[in-house]
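Trainee: Predicted model and sequence below, questions to follow.
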Amino acid sequence: MAEYQTPKDRAYTEMLIQSARKEAAAFLNLKHTAERTDGVIPIKYRELMSVAVALTTQCAYCIESHIDNAVRAGATREEIAETVFIAAALRAGGAVGTGLMAMRLFEEASAKSV
C-alpha cells in the first residue's frame, strides 16, 4: 500500500454513511450540534477547541476542516499557534498523568513478585 491516509479517501464518505445509517445520523447530529453558531460559547472559541482536539487525536481531516472554520470565524495565526502549543502541553501532561498510574502499577507488580 503506497499511502494510508489521503484526501482521495473522502470519495468513500457516502459509502460509509450508507453502510451504517443510524450510527452516521447520530454522529452527524452530534457534530452539527457541537458546531452550532447559536451556543453560549462563541463559534471562534468552539473552533479553536476543535482544532486543539483534532491536533491531539491527530485527525488530518478534522485539523483541515476546523482550521478552515476557525479562520472563517476570525481566528488569527497567533491564536492557532497558541492553540497548537496548548494542545501539545495537554497531550504531554496526559502522558505524565498516566505515568503516575504506571508508577503505582509498577509498585503493585513489584510487591506481588516479592
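Mentor: Okay, I see it.
Trainee: all contacts plus neighbour counts: C-alpha atoms, from now on.
Mentor: Fine.
Trainee: Show me what the host helix or strand of Glu108 is packed against.
Mentor: Per DSSP states H and E, Glu108 falls inside helix 77-112. Counting contacts by 3 or more CA pairs under 8 Å, 6 or more residues apart in numbering; DSSP states H and E, helix 77-112 packs against helix 43-57.
Trainee: Tell me which other helices or strands the helix it packs on touches.
Mentor: Helix 43-57 sits against helix 60-72, helix 77-112, with contacts defined as 3+ CA pairs under 8 Å, 6+ apart.
Trainee: If we use 6 Å, what do you get?
Mentor: helix 60-72 (3 or more CA pairs under 6 Å, 6 or more residues apart in numbering; DSSP states H and E).
Trainee: Show me what counts as buried in the helix it packs on.
Mentor: Across helix 60-72, burial judged by 16 or more other CA atoms under 10 Å covers 62-63, 66-67, 69-70.
Trainee: farthest pair in the residues you listed?
Mentor: Cys62 and Ala70 (11.7 Å; CA to CA).
Trainee: ok, second structure coming up, stack it against the first:
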Amino acid sequence: MTDQQTVIAGQKNLAAGAKDMFRALVAFDQTVLGTDTALPKKYKELMAVAVALTTQCPGCLSQHTAAAIAAGASQAELAETVHVAAALRAGAAMYHGMAYVMPHAAGDHS
C-alpha cells in the first residue's frame, strides 16, 4: 500500500504540472459530489463507495467512506453498499463467463 506522504507529494506534483487541469478536476468533483442536488450527498457518497469497491481504489474507499459517514450514512447502509458492489462484481463475472468463456466450451470435454 502506498503511504500517505507519497500520495501527498504526488498530488502536489500533479497539481504543479498541470494546474488548470487539476483545478478543473477538483471543481468538477466538488460540483458533482459536494452538495445535495437531485441526489442527496449521502446517496452520491454511497454510490462512490460502491464504485471504489469495484475499482478497488484504497484512497477512494477511505475518502468516500468518511464522506458518506459525514453525510449521515449508517453502518447498515454502508454494509448494504458493500453487498451491492459484491453482487455487481459477481454478476459481471457471470456475464463475462457466459459471453466470452462458455460459448467456446460447447459439449462435455471431460
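Mentor: Yep, it's here. Here the structure is a predicted model, which means the values were calculated and not measured.
Trainee: The helix holding Glu108 of structure 1 versus helix 60-72: what angle between them?
Mentor: 140 degrees (axes from the mean of the first three to the mean of the last three CA atoms, to 10 degrees).
Trainee: could you measure the residue mapped onto Thr37 of structure 2 from structure 1 against Glu78 of structure 1, distance?
Mentor: Using TM-score structural alignment, the equivalent of Thr37 of structure 2 in structure 1 is Gly39. To Glu78 of structure 1, Gly39 of structure 1 is 24 Å away according to CA to CA, to the nearest Å.
Trainee: His66 of structure 1 now?
Mentor: For His66 of structure 1 relative to Glu78 of structure 1 (CA to CA), the value is 16 Å.
Trainee: same question, Arg36 of structure 1
Mentor: Taking CA to CA, one finds Arg36 of structure 1 at 24 Å from Glu78 of structure 1.
Trainee: Can you name the residues that contact the match of Thr37 of structure 2?
Mentor: By CA atoms under 6 Å, 6 or more residues apart in numbering, no residues touch Gly39 of structure 1.
Trainee: Give me the secondary structure label for it.
Mentor: coil (DSSP: H, G, I helix; E, B strand; the rest coil).
Trainee: Next, the contact list for the residue nearest the centre of structure 2, please.
Mentor: Geometric centre of structure 2, nearest residue: Ala52, 1.9 Å, by CA atoms, centre = their mean. Neighbouring residues of Ala52 of structure 2 by CA under 6 Å, 6+ apart: 60-61.
Trainee: In structure 1, what residue corresponds to it?
Mentor: For Ala52 of structure 2, the residue aligned by TM-score structural alignment is Ala54.
Trainee: quick one: its match and Glu107 of structure 1, what's the gap?
Mentor: 35 Å.
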